[in-house]
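J.: What follows is a predicted structure for the sequence shown.
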Amino acid sequence: MRPFAWLSLFLVAIYFVYGAYIPFWSLWLASRDLSADQIGLLIGVGLAIRFAGQLLIMGKANRASLLIPACRYLALASAVCFLLFYGVSGFWSILALMLVANFIYPTLLPLSEALAARMMLQVKLDYGRVRLWGSAAFILGSMLVGALVKQSGADWVLHTMIIGLLALILCTWLPMSPAPQDAISSGQKTGFLPLLRQKPFLMFLLVVSLLQGSHAAYYGFSALHWKAHGYAENVIGYLWAAGVVAEILMFAISKRLFSRIGYQQMFLIGAVGCVIRWTILASTTALPWLVIAQLLHAVTFCVSHLAAVRYMTQQMPSDQLIPAQTLYAALPTGMFTAVLTMLSGVAYQHSGGMAFWGMAVLVLPVFVLRVPGQKKPLSTHVS
């Protein structure tokens, strides 16, 4: 199977599961009689353990030829972990299992990004057109689960995730041709520590941490917030779907839209979108404004993520892409977002939607920070 088709199917399965998990896992937890601060702690701890899982697992799968085998084993282990949720109850049991599940499953995301980045260099893969299939699957998952939860209860969050994980296992055993090939060495030291000693890369991590971390309150508590203001679960699913529809359109046109715009300008565009979006969510729950805020997901997440991918593929030597992708997943969208999710849980418990104001303030430093470029050998542009 060609890389475009393989990665598209792989992302469809991954993001179908996330379409159930991200918007509605808090509702599944609430159905287990957990409070908002307990839910914030559980989600935050889950995000934090991703940091360790991604660093450890991606540190072992540090060559392109190891990425697909790693995907196979992680998909199987993920299905086993989430099946175990059927037999747990109580805060501490759920916490223990969430630590294990979040150690394993989220690592599939940086693996998919590393595969896509490698194939962008190897076969000139159009990243945006591959990634949009994952976004489409997220819409399907969120809309389906919203309707099922409304009709049959929160147990369908977990049921749907299991179905998606079984499909994911099947996808990983399909052959890819040409297979990912290990990059030609740039002659530079590779691994996490050499990257963390580079000031440009540290500035990159700081900027993307602020942009992606500002989504913490939205990912963790938007469903609870909207439900508390009278919105049914299926409407919440439609709102999440609206955001991802906008994301799909952005991925589809990104290559043309940003062909003459650098990653620095794209980070600024993402920051503007974040300030506007979180201000709206903090100020109102009127449906027209919520729709506008959701459409801004194309800017707050998508443009920011595309800028990060552009920085890494254009500025990093090809044999440093996997460590860079790992740190991008583990720190900004892992550890940093985990801390912010836990803080958002406390804020939401005491002040409700006012927690979104903190997310708007968080991105303000991006307007004055600059991510410098890096020099890399010409030989790393191709392989």
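T.: Ah, there it is. Numbering: from 1, shown residues only.

J.: From here on, just use CA atoms for contacts and neighbour counts.
T.: Fine.

J.: Give the other helices and strands that whichever strand or helix holds S142 contacts.
T.: Using DSSP states H and E, S142 sits within helix 127-152. Packing contacts for helix 127-152, counted by 3 or more CA pairs under 8 Å, 6 or more residues apart in numbering; DSSP states H and E, involve helix 3-30, helix 108-123, helix 155-172, helix 233-257.

J.: another structure for you, compare them:
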Amino acid sequence: MFQSYWGLWMASRGFAPIEIGTAVAGSLVGRAIGVGVLYPWLNRHATLLRLARVLPWLIVAAALPYLFVNGFGMLVAVSIVFGVTYPLLLPLNETIATSAARQGLLQYGPTRSLGSFGFMLGTVAAGWLVSGLGAGVLTGSLIAACLLTAVTGLLPVAASSALEVRGTGISGVGTLIRRRAFVACLVAASIIQGSHAAYYSFGAIRASELVSPVLVPLVLVLAPVSEFVMFASARRRVESVGVRTLLVAGAAIAAGRWAALAVLADGWGFAFSQILHAGSYAATHLAFNMFVRDQIDPSEHAAAQGLYASVAMGLAMAMFTFVAGLVAPAGLGAAFAVMSAVALCGILVAPFVRSTR
């Protein structure tokens, strides 16, 4: 909901593309701080289970001010605060999943597909609400979704050592950035994921230009559907290709996807590009988490996931979102063309990702 439609919500409030890009970039900078600094610190002082109980309520509190946004300055301020808090669940869930996968309690890919399934439901539900009631309904829907997450987090769970993991805190970050293979994997993933900036900021707007309003959610949901299929099938067959190959594939597919969006001007072309999300996003995400699962000590998983969410999904995304916002006035096609060039750079870094265990 927030990732797919928030650009549309801001546009409905009268904000210009450069203002939308700036607000999204501010949110992503907040994300970088939250997941890169705050999350490792929290996991050093609290178990994963305790964080899963408490953090969703903090996110609910951070979402409420969206009801009162009035003007560009307030939009940026609220975006930054929400950006610090709501992404904390991302590295938290990934830490739980990779720790449990390392212990043989679950398979990462199929488990991660459940998150994609939830994204699918949210995309369709939010899209239908917008088509029927307008973009203004997104504010209340976002708060309600955050509240549902918080309540769900209170449900009892089976005892597991994977939920009792405490991280090494910020010191773990220092250890990781001294490992060349990890840094190469992080940089490659950051470039590829960062290239999604124009899509996340203006994808819903672009879709609304190419298809009728009632079809927008159906077109947008194709991305998480393809992501779901990728993760659900990510067992031995997919994982056997290796981290480097997955990163190269992710970069190449992302470059092709954004190039297609830069030149295609019909709904069918946009729909096809959505299917490529399985490669541009899911393959890249899977590659990084395979590296963490297999090459990083469990005590450093929180630091690794925090860095990924901070750098790849935060700082890199913020930088390229700002760039996309600057280029967008010349046409959304130009913004996507720039992101295609960015994605290609990921291929240059992938060969430096080497196994150390």
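T.: Now that the structure is in, tell me what you want to look at. Nothing here was measured: the structure is a model prediction, and the numbers come from that model.

J.: circling back: which bit of the second structure covers the helix holding S142 of the first structure?
T.: Mapping helix 127-152 of the first structure onto the second structure (TM-score structural alignment) gives residues 108-133.

J.: buried ones in the matching stretch?
T.: 108-110, 112-113, 116-117, 119-120, 122-131 (16 or more other CA atoms under 10 Å).

J.: Please apply the same query to stretch 134-150 of the second structure.
T.: Here stretch 134-150 of the second structure shows 135-136, 138-139, 141-143, 146-147, 149-150 as buried, counting by 16+ other CA under 10 Å.

J.: Repeat that for stretch 354-362 of the first structure.
T.: With burial defined by 16+ other CA under 10 Å, the residues of stretch 354-362 of the first structure counted as buried are 354-360, 362.

J.: Pull up the aligned stretch in the second structure for it.
T.: Mapping stretch 354-362 of the first structure onto the second structure (TM-score structural alignment) gives residues 334-342.

J.: Check stretch 284-302 of the first structure too.
T.: Using TM-score structural alignment, stretch 284-302 of the first structure pairs with 264-282 in the second structure.

J.: try stretch 72-84 of the first structure
T.: Residues 53-65 of the second structure are matched to stretch 72-84 of the first structure when aligned by TM-score structural alignment.

J.: Let me know which of the helices and strands packed on helix 127-152 of the first structure is tucked in deepest.
T.: helix 3-30 (a mean of 23; mean count of other CA atoms under 10 Å).

J.: That helix packs against which elements?
T.: helix 36-60, helix 108-123, helix 127-152, helix 155-172, helix 216-228.

J.: let's go with 6 Å and repeat that
T.: Helices and strands touching helix 3-30 of the first structure, by 3 or more CA pairs under 6 Å, 6 or more residues apart in numbering; DSSP states H and E, are helix 127-152, helix 155-172.

J.: Adding distance to P372 of the first structure, write those out as JSON lines.
T.: Formatted as JSON lines, these follow (distance: least, CA to CA, whole Å):
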{"stretch": "helix 127-152", "distance to P372 of the first structure": "23"}
{"stretch": "helix 155-172", "distance to P372 of the first structure": "37"}
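
J.: Now do the end-to-end distance for stretch 277-297 of the first structure.
T.: 8 Å (CA to CA, to the nearest Å).

J.: now stretch 348-357 of the second structure
T.: Terminal-residue distance, stretch 348-357 of the second structure (CA to CA): 23 Å.

J.: which two from the buried residues of stretch 134-150 of the second structure end up farthest apart in space?
T.: For those, the maximum inter-member distance is 24.0 Å, found between A135 and A150 (CA to CA).

J.: Superposed on the second structure, what's the mean shift for the helix holding S142 of the first structure?
T.: Once fitted to the second structure, helix 127-152 of the first structure is off its aligned match by 1.3 Å on average (mean CA distance after the TM-score superposition for the first structure).

J.: burial count for S351 of the first structure?
T.: Residues lying near S351 of the first structure (other CA atoms under 10 Å) number 12.

J.: how about the counterpart of R13 of the second structure in the first structure, what does it touch?
T.: In the first structure, R13 of the second structure lines up with R32, judged by TM-score structural alignment. Applying CA atoms under 6 Å, 6 or more residues apart in numbering to R32 of the first structure gives no contacts.

J.: how would you label R32 of the first structure: helix, strand or coil?
T.: For R32 of the first structure, the assignment made with DSSP: H, G, I helix; E, B strand; the rest coil gives coil.

J.: Please determine how far the spatially closest residue to I253 of the second structure that is not a sequence neighbour is located from D297 of the second structure.
T.: The spatial neighbour of I253 of the second structure that comes closest, neighbours along the chain excluded (CA to CA, 6 or more residues apart in numbering), is S280 at 5.4 Å. Computed with CA to CA, the distance linking S280 of the second structure and D297 of the second structure is 27 Å.

J.: Which one's more surrounded, those two?
T.: S280 (30 against 13).

J.: mind listing what that one touches?
T.: Each residue near S280 of the second structure by CA under 6 Å, 6+ apart is listed here: 250, 253-254.

J.: for these, which one is nearest R166 of the second structure?
T.: Using CA to CA, G250 is the member of those that sits closest to R166 of the second structure, with 31.6 Å.

J.: which SSE is the corresponding residue of the first structure for the closest one in?
T.: Using TM-score structural alignment, the equivalent of G250 of the second structure in the first structure is G270. Using DSSP H and E, G270 of the first structure sits in helix 263-283.

J.: tell me the average deviation of that helix from the second structure after fitting.
T.: Once superposed with the second structure, the aligned residues differ from helix 263-283 of the first structure by a mean of 1.0 Å; criterion: mean CA distance after the TM-score superposition for the first structure.

J.: what kind of secondary structure is N70 of the second structure in?
T.: Going by three-state DSSP, the secondary structure assigned to N70 of the second structure is coil.

J.: So what's the residue count around the residue mapped onto Q315 of the first structure from the second structure?
T.: The alignment partner of Q315 of the first structure in the second structure, by TM-score structural alignment, is Q295. Neighbour count of Q295 of the second structure, defined by other CA under 10 Å: 16.
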